[in-house]
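Q: Structure for this input, please:
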Amino acid sequence: MKIPIQRLRRPFLATALALSLILPSGCGFKDIDKRIFVLSIGIDHTDNEKKPYKVTLKLAVPSRSLKESDTKYTYLTKESESFSSAIRLLKTHVDKELDFGHTKVIVFGEEILHHDLADITDFFLRRRDIQTVAWLAIGTPTAESVLKAEPASEMASSHALFNLFDQTGVESSYIISTYLFDFHRKMLETGIDPVLPVLRSSKNKKKIIVNSATLLAKNKAPINLSPQETKLYNLMNNNTQKLDIIVKEEKLLYTVSIDTAKTNFKIITKPKHKPVLKLDVTMKGIIEESNQHMNPKKLDTYSKYASKKVEKQITALLTKFQENKADPLGFGVRYKATHLHTRDTYKEWKKLYSEISFDVNVKASIMSTGIIE
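A: Below you'll find the predicted structure:
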């Protein structure tokens, strides 16, 4: 039995039409030479009510080789009433498509902190081409001044801000790395507050300094953390890198280099008793510097001095958090997760947090006095 050719053509044409609808067209694809990559974004607040946002983009300029790259970066700046409109207008300033696939740092100016950051980060979370693992930071005095700084150590194939936050370049206990997704979660979650690192550029724009942080407690003014407080926050948050402790006992002054540290805490509530937050810290290290001869037989004594010093510093920082009704370590989240006897556990926690006392126990173990005998 022969089947007419016309009857065979119909299913073939239907299949071809269906495949043409399924397969994506090539109109949205652009070659790499038609794109320019955005490395970081800066957001500043202006005094213009009609155009309150100033957006700065740091772009990587492609080159044939590292030796030929005299101009490594270029910058685009635009003021607008929204981020979306600013970026669309900035597209008209270059002859290539702006590619945000490599954007890994978002810097906020100081003035932005006095506005709702949850609404501001909403834009970056909605865009599918911006990574949620991008780092957030505060630029002082402005985000634009930080982005336009070009350290002498910055190479054409890298970005100085990437090396600061990804822990593959510099390792420091004074540096805090905060991801976009984690910042947004802490802004919405009750019982924990986000902390952002603070970036400062030198006057000659050849150096970027990051050794402090800002605590953004909900419905409170930003709380600035000194370098020492930033280091202790990293210690309590189990994010310590190359921690140092300076101990002064009478005429003895020495510095301990901590190699490993671990922190645990527990919230103790008993009927008819004042609530207590018990925080235990264990650390190990060696003596790195001293103004006197260090006796290896007195390592236990030196360890006790270091333990008391850190206990005093941590207690003072926890008290500062409590007085400002801030909770960057997530004590409230822990309480809500472990106390399910009532529906409104967070309301109960806020009352307890104002009355809680801190029991800090630090066990520092100094393993040696260094290689000096």
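
Q: Only C-alpha atoms from now on, for both contacts and neighbour counts.
A: OK.

Q: Now do the strands in the stretch 1-150 of the chain.
A: With DSSP state E, counting those that start in this stretch as the definition, the stretch 1-150 of the chain shows strands at residue ranges 35-45, 53-60, 73-80, 97-99, 105-109, 135-140.

Q: Mind putting those strands into TSV with distance to Arg126 and mean neighbour count?
A: Listed next are those as TSV, based on distance: least, C-alpha to C-alpha, whole Å; neighbours: other C-alpha atoms under 10 Å:
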stretch	distance to Arg126	mean neighbour count
strand 35-45	16	22
strand 53-60	17	22
strand 73-80	19	17
strand 97-99	16	17
strand 105-109	15	25
strand 135-140	16	25
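
Q: for the chain, longest helix please?
A: When secondary structure is assigned using DSSP state H, the longest helix within the chain turns out to be helix 299-323.

Q: Check which helices and strands whatever helix or strand comes next after that one sits against.
A: Sequence order places helix 331-338 as the next helix or strand after helix 299-323, per DSSP states H and E. Using 3 or more C-alpha pairs under 8 Å, 6 or more residues apart in numbering; DSSP states H and E as the contact criterion, the elements in contact with helix 331-338 are helix 345-355.

Q: to compare against the first, here's another:
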Amino acid sequence: MKNKFLFLLVIIFLISAVGCDYKDIDRRTFIVAIGLDINKNHDFVITMKAAVPKNPKIGGSSENNQTYTVEASSIGLGLRKIKQQLSLEPDYSHMKVLILGENFLNGSNKTSLNHLMNFFITRRDFQNLIWIVLGKPSAAELLKIEPPTENYAGADLFLRFGQGVESQYSHNIKLSKFYTQLNTPGVTPLCPVFSVKNGVVNNNELAIFDRNSKLALTIDNEDLKIFNLLTKKVRSGYVFSISEDEKVVGFNVIGHKVKYSFSGSKDHLVCTIKPTFKLSLEEGVEYNYNNKKAANIIEKQLNEKIKNLFKKFKDNKVDPINLELNYWQYKPKFELTEKWLTKIYPNIEYRVVTKVNVTGKGAGR
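A: Sure thing, here's the model as predicted:
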């Protein structure tokens, strides 16, 4: 009996060994970022940035990355054609960023965003936690940027997603969340925009799409800052400045939260937005500005800015704040549906009640 068991184990091992396509690490090239553009023939232009491992004892090239480009009629075909340029097996387990070119931003591509996201989500060798971004003027140009401070392949891009710098003017999203936004009825998809100017990467824009995966609008600067305040926590804080008698006083946000409530019927729905901010004085300490008076000025400013931003969203028939999900809590029997953006959302009336609490001065040194 024991001999039969050992014989069976040997057979299983031999079968698994014969069918294994495993390649050692020294026979792989690790793809860290992929860029997708569309050419004049409406074919995909696929650009890949691969990490080049270096052995300090052997020496060799000082480059830490290699870029490959191929054109194909589909993503799947392109990933197979790219192997013609490689001597090593491409490995996507370390891929961190997926970049879509400006063609996807203006809606001139022949393949929908839904189709592309389905491809990357369902393939087993891609991680769902990679970051997604739109690149201007193209994904290829974005991948070719190599700042002198980049220590490893793709570091300059990857560190912009909260791993390095955190900015009040950027909003990042992962592939898995973007895929969910595209496939949840009534939910508005959004994606950050990275642009290249004079060899420098800027990431201070946010693209907002309609339910047909076409660009509805982009927001930046002050609008994007307000949007971030309403949708996520930012540890770096924000500064609000008020000017009176040519005196500028600045406040840093050290805490904030937002509550949404609904009243009325679906034909005339009233959404009350109640943002609360805890501020500390950062600039203009020498003016001895009255905290209560400063709080009143900031409350009025924020009420107006938030109302204008929500009006801009409603006019473009997009809901990047995801009010539909908040309304779902208000009406548990409500079902997520595309009618939210066409029947209910256009009839919403907004009321903004901002509360600001100024706690005092920043720490002096």
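
Q: that older thread, in the second structure, what stretch matches the longest helix of the first structure?
A: Correspondence between helix 299-323 of the first structure and the second structure is established over residues 291-315, with TM-score structural alignment as the criterion.

Q: Can you tell me what Lys40 of the second structure aligns to in the first structure?
A: Pairing criterion TM-score structural alignment: the partner of Lys40 of the second structure within the first structure is identified as Asp47.

Q: again with Ala140 of the second structure
A: If you follow Ala140 of the second structure across to the first structure using TM-score structural alignment, you land on Glu144.

Q: Thr46 is in contact with that match, correct?
A: No: applying C-alpha atoms under 8 Å as the test, Glu144 of the first structure and Thr46 come out as separate, 12.0 Å apart.

Q: Grab the most central residue of the first structure for me.
A: The residue at the geometric middle of the first structure, judged as the C-alpha nearest the mean C-alpha position with C-alpha atoms, centre = their mean, is Thr178 (1.8 Å).

Q: show me the contacts for whatever residue of the second structure lines up with that one.
A: Using TM-score structural alignment as the criterion, Thr178 of the first structure maps onto Ile173 of the second structure. Ile173 of the second structure sits next to Trp131, Ile132, Val133, Cys191, Pro192 when contact means C-alpha atoms under 8 Å, 6 or more residues apart in numbering.

Q: For Ser226 of the first structure, which non-adjacent residue is spatially closest?
A: Spatial nearest neighbour of Ser226 of the first structure, excluding adjacent residues (C-alpha to C-alpha, 6 or more residues apart in numbering): Ser212 at 5.4 Å.

Q: for the one you found, what are its contacts?
A: Counting by C-alpha under 8 Å, 6+ apart, Ser212 of the first structure touches Tyr174, Ile175, Pro197, Val198, Asn224, Leu225, Ser226, Pro227, Glu229, Thr230.

Q: can we see that at 6 Å?
A: The contact partners of Ser212 of the first structure, taken as C-alpha atoms under 6 Å, 6 or more residues apart in numbering, are Val198, Leu225, Ser226, Pro227, Thr230.

Q: secondary structure element for it?
A: Per DSSP H and E, the secondary structure element for Ser212 of the first structure is strand 208-215.

Q: which residue numbers in the second structure go with that strand?
A: The alignment places strand 208-215 of the first structure over residues 201-208 of the second structure (TM-score structural alignment).

Q: By how much does the matching stretch deviate from the first structure on average?
A: Taken over the aligned residues, the distance from stretch 201-208 of the second structure to the first structure averages 1.1 Å (mean C-alpha distance after the TM-score superposition for the first structure).
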